[in-house]
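Chemist: with the sequence up front, the predicted model follows.
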Amino acid sequence: MAVVVMKFGGTSVADVERIKNVARHVKREADAGNKVAVVVSAMAGATNQLVGWVNEAAPLHDKREYDAVVASGEQVTAGLTAIVLQSMGVKARSWQGWQIPIETNTAHGSARIAGIPGDDLRRSMDAGEVAVITGFQGIEPKARRIATLGRGGSDTSAVAVAVALKADVCDIYTDVDGIYTTDPRIVPKARRLSKVSYEEMLEMASSGSKVLQTRSVELAMVHQVRTRVLSSFTKPEDMAPVGAAPLESVGTIVCGEDEIMETQVVSGIAYARDEAKITMLK
């Protein structure tokens, strides 16, 4: 039995049909006897719409109320995912950040996680219940106000939950099936990397690679959380549950350098389309 954290981004939960596909991935792990925590983002486009409404209401607004509004997108996804899992015969319930609690500092809109006690969460999972957790959000404990972690914060939520649960792996499901040497949509010969070190992934993320949020890689590196990047669009039946096959058989594992026997001088190339270089000659 393994403890598995599974994170699904906005494109993976863009509509109810995709949420049903996510639930099939979760059911695969639960049926194998693994303890599962699922971290979900808001449905694709939902957060942008919520932010737009806040700015339309008042360009200068209270960040605490901003967080109260934009955090609602993840709540919808978590509830729907739990409902679908229950309809499949999987014991599940949704958890909001304040219920766990995921405690943060006071920097509303871009808060940092201070700690996750998570005793109730662990008891629920020990009883065989799948925990469906809202990503991107926590609670500022002194004022008891919802706080959000900034755009892309669900990745950080997932890694932090994995740290709190001492998970065997944190699986980040996206729209790509791993980390490539460069963008395969631009370079057809790009190769998928089976393993990449935390340091290499951090450099790639900070240089423009959008596969993982920089803060989530930093957190995984500090706490040595094995993090795997997978595609949610791979058929669930084509993937083995954690513990039934080597982790590197699918996706890309972000891990310590000691797990990589031999590494290339250059692991990958990141790029940014919205940057330009101007040289001025005197």
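Modeler: Arrived safely, thanks for sending.

Chemist: contacts and neighbour counts: CA atoms only from here.
Modeler: Will do.

Chemist: the stretch 101-250 of the chain: strands as residue ranges?
Modeler: For the stretch 101-250 of the chain, the strands defined by DSSP state E, counting those that start in this stretch cover 103-104, 113-115, 130-134, 137-140, 145-148, 169-174, 179-180, 192-193, 195-197, 227-231.

Chemist: most packed of these?
Modeler: Of all these, strand 137-140 has the most neighbours on average by mean count of other CA atoms under 10 Å, namely a mean of 30.

Chemist: got the contact list for Q75?
Modeler: 42, 96, 134 (CA atoms under 8 Å, 6 or more residues apart in numbering).

Chemist: of these, closest to V4?
Modeler: For the contacts of Q75, the residue nearest V4 by CA to CA is T134; the value is 16.0 Å.

Chemist: wait, isn't the closest one in contact with V39?
Modeler: Yes - T134 is within contact range of V39, at 5.8 Å (criterion: CA atoms under 8 Å).

Chemist: need the overlap of contacts for the two.
Modeler: Common contacts of T134 and V39, defined by CA under 8 Å, 6+ apart, comprise 78, 154.

Chemist: could the contacts of Q75 be laid out in TSV, adding distance to E56?
Modeler: Shown next, in TSV, are the contacts of Q75 (distance: CA to CA, whole Å):
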residue	distance to E56
A42	20
Q96	26
T134	25
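
Chemist: ok, of these, which one's closest to A276?
Modeler: Lowest distance from A276 to the contacts of Q75 (CA to CA) belongs to A42, with 32.2 Å.

Chemist: got the contact list for A114?
Modeler: Counting by CA under 8 Å, 6+ apart, A114 touches 102-105.

Chemist: mind running it again at 10 Å?
Modeler: 102-105, 138-141, 160 (CA atoms under 10 Å, 6 or more residues apart in numbering).

Chemist: ditto for V84
Modeler: By CA under 10 Å, 6+ apart, V84 lies in contact with 16-17, 19-24, 90, 92.

Chemist: picking up where we left off before, so which of the strands of the stretch 101-250 of the chain gets nearest I186?
Modeler: Nearest to I186 among the strands of the stretch 101-250 of the chain is strand 179-180 (11.4 Å), distances taken as CA to CA.

Chemist: hmm, who's touching that closest one?
Modeler: By CA under 10 Å, 6+ apart, the list of residues contacting strand 179-180 from outside reads 189-196, 201, 209, 211-212, 228-230, 251-254, 267-270.

Chemist: these two touch, right, N48 and V69?
Modeler: No - counting by CA atoms under 10 Å, N48 stays clear of V69, with 11.4 Å between them.

Chemist: try this one side by side with the last:
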Amino acid sequence: MKPTVMSHPPTGGCVFQNHRRPLLVKKFGGTSVASVERIRNIARIALASQRAGNDVVVVVSAMAGETDRLLKLAHQMLPLPDSREMDVLASTGEQVSVALTALAIQAEGGQAFSLLGHQLPVLTDSAFSRARILRVEQGPIRRALAQGRIVVIAGFQGVDPDNNITTLGRGGSDTTAVAVAAALNADVCEIYTDVDGVYTADPRVCPSGRKLNSIPYEEMLELASLGAKVLQVRSVEIAMKYEVPVHVRSTFSEEEGTRIVAREQVLEARKLMGLACERGQARVELLGVQCSPEQVAEVTDLLAELNVSVDMLCHARCGQESTRTDISFTLPEGDLLRVRPHLGQLSKRLGARELRVSSNLAKVSLVGIGLRSDPGIAARLCRSLNRQGIAVSGLVVNELRVSCLLESGQADDAIRLLHDTFELAGETSAEALTASAPA
């Protein structure tokens, strides 16, 4: 089924029966709805925006820690719970927060209307726990907005063509919010969180990390895909595809955050944007596989069938004249338990000499533009780490990033070292000037 999340023009104001008030989508994460008082604060933010002359749609996550609590209950029943039932269970966290948020808005004197994923609906495919959005229906939202209500939507959840409840994966409320904003042609999608923007490096790990005023979609997509926790990667994909202006900002401050915009809206884009770290990585090595053009394709076909995203995929002959090759790749440790039996079968089928699995690894990535064309950057990265005794066990370079694989316990030291090495805290490296970012 072809994704048809949004079929509207990518620019312009929202139009519904000649209704042209600015439309804002505001997403609030788990820490923002962690208590009754914080939910009341969300209600005040939403109402203030509506009273300023905007139509407002709010998307909320489950209360902080609630999804983890629910998943632990499931694992008390079965080591590998059924994925369909897991989605039924995990989606209940957002049902609580969406109702409480609507009630809080009503308590503050406003009108609110809540919608769960299946009520809207947010139609997805049937890949439980990591479903992809196919379409977002606008009708219920438009009707409620026309009645002067603030619409409160449950993030993270949807419904498949067979009416099964689905969830979008960790951070899926970001994806819900951006998809809704794209479907409605909203003026901006504001992602409220417990940090005040996107930084050159996680400030909890690297105190010299600097907040960016703006960042192009492409670099934000790389940072998100490589471990930056500010946004779910699929939300950035949708934002870039449909040109949705995104503003990452703090729930607890009125300060300007970070604007995620098209590259032409960044007046002075810099070569190096920041660092990201993806922990909990595992490396799989199929050693001594019989050489054949079909071998790598068979590996990737299996992983695609299992819905597993891999990185740092490489293969090389065991020797110059050898008829055998080594194939290796990285994947999240969380997927390893599920796929390991299949990898064992694949190893035997390919005639591999050995299946080797290494865990407790981290992938540290330097993100920017034009990195492949400047080999000195990768060389400088490796040299800096080696001088400090940090061993690099894998390296990938492309146009937008240089990624290295290392022991998880050395990741924090590597981030701080590389942040200093590439002077990312400096004004010229870290400050992005915007020409025409949306207000």
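Modeler: Structure received. These numbers come from a predicted model, not from an experiment.

Chemist: next, give me the two most distant ones among the contacts of A114 of structure 1.
Modeler: Farthest pair in the contacts of A114 of structure 1 (CA to CA) is P141 and A160. Separation: 16.9 Å.

Chemist: ok, these two, which is more surrounded?
Modeler: A160 (24 against 17; other CA atoms under 10 Å).

Chemist: trace the more buried one over to structure 2, please.
Modeler: Alignment note (TM-score structural alignment): A160 of structure 1 maps to A179 of structure 2.

Chemist: what do you get for Q213 of structure 1?
Modeler: Looks like Q213 of structure 1 aligns to Q232 there (TM-score structural alignment).

Chemist: can you verify my assumption that its match contacts S173?
Modeler: Yes - under the criterion of CA under 10 Å, Q232 of structure 2 makes contact with S173 at 8.4 Å.

Chemist: more neighbours: the two, which one.
Modeler: A count of neighbours by other CA under 10 Å puts S173 above the other of Q232 of structure 2 and S173, at 30 against 21.

Chemist: for the more buried one, give its distance to P81 of structure 2.
Modeler: Look at S173 of structure 2 and P81 of structure 2: by CA to CA, to the nearest Å, they are 23 Å apart.

Chemist: could you check how far the aligned partner of I165 of structure 2 in structure 1 is from V211 of structure 1?
Modeler: Using TM-score structural alignment, the equivalent of I165 of structure 2 in structure 1 is I146. Computed as CA to CA, the I146 of structure 1 to V211 of structure 1 distance reads 26 Å.

Chemist: equivalent analysis for D168 of structure 1, please.
Modeler: Distance, D168 of structure 1 to V211 of structure 1, using CA to CA: 21 Å.

Chemist: again with S12 of structure 1
Modeler: 14 Å.

Chemist: what is in contact with these two at once?
Modeler: 173-175.

Chemist: now those residues in TSV, with distance to D274 of structure 1?
Modeler: Below are the shared contacts of S12 and V211 of structure 1 laid out as TSV (distance: CA to CA, whole Å):
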residue	distance to D274 of structure 1
Y173	26
T174	23
D175	22
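
Chemist: circling back: out of N48 and V69 of structure 1, which sits in the busier spot?
Modeler: V69 (16 against 13).

Chemist: isn't the more buried one up against I146?
Modeler: Yes - here V69 of structure 1 reaches I146: they are 9.5 Å apart, a contact under CA under 10 Å.

Chemist: show me what contacts the counterpart of R24 of structure 1 in structure 2?
Modeler: Using TM-score structural alignment, the partner of R24 of structure 1 in structure 2 is R44. The contact partners of R44 of structure 2, by CA under 10 Å, 6+ apart, come to 38, 50, 104-105, 108-110.

Chemist: just list the residues touching the closest residue to G171 of structure 2 other than its chain neighbours, thanks.
Modeler: Spatial nearest neighbour of G171 of structure 2, excluding adjacent residues (CA to CA, 6 or more residues apart in numbering): Q232 at 5.2 Å. Applying CA under 10 Å, 6+ apart, we find Q232 of structure 2 in contact with 169-175, 221, 223-225.

Chemist: apply 8 Å and report the result again.
Modeler: Q232 of structure 2 touches 170-172, 174-175, 224-225, counting by CA under 8 Å, 6+ apart.

Chemist: also I146 of structure 1?
Modeler: Taking CA under 8 Å, 6+ apart as the contact definition, I146 of structure 1 lies against 64, 67-68, 71, 98, 137-140.

Chemist: can you lay out those as TSV showing distance to M261 of structure 1?
Modeler: TSV is the format used below for these (distance: CA to CA, whole Å):
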residue	distance to M261 of structure 1
R64	47
D67	44
A68	46
A71	42
W98	42
Q137	37
G138	38
I139	41
E140	42
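
Chemist: hang on, the earlier thing: can I assume the match of R24 of structure 1 sits in a helix?
Modeler: Yes - membership of R44 of structure 2 in a helix is supported by DSSP: H, G, I helix; E, B strand; the rest coil.

Chemist: any idea how far T101 of structure 2 is from it?
Modeler: 10 Å.

Chemist: find the residue closest to the most centrally placed residue in structure 1 in space, skipping its chain neighbours.
Modeler: Structure 1 has D155 as the residue nearest its centroid, 3.0 Å off, counting by CA atoms, centre = their mean. Nearest non-adjacent residue to D155 of structure 1, counting by CA to CA, 6+ apart: S216, 5.6 Å away.

Chemist: then L346 of structure 2?
Modeler: V299 (7.7 Å).

Chemist: what does the one you found align to in structure 1?
Modeler: Aligned against structure 1 by TM-score structural alignment, V299 of structure 2 finds no counterpart at all.

Chemist: how far away is V299 of structure 2 from L343 of structure 2?
Modeler: Distance of V299 of structure 2 to L343 of structure 2, given as CA to CA: 9 Å.

Chemist: count of neighbours near E268 of structure 2?
Modeler: The number of residues packed near E268 of structure 2 is 14, by other CA under 10 Å.

Chemist: could you look up the SS state of it?
Modeler: Per three-state DSSP, E268 of structure 2 ends up coil.
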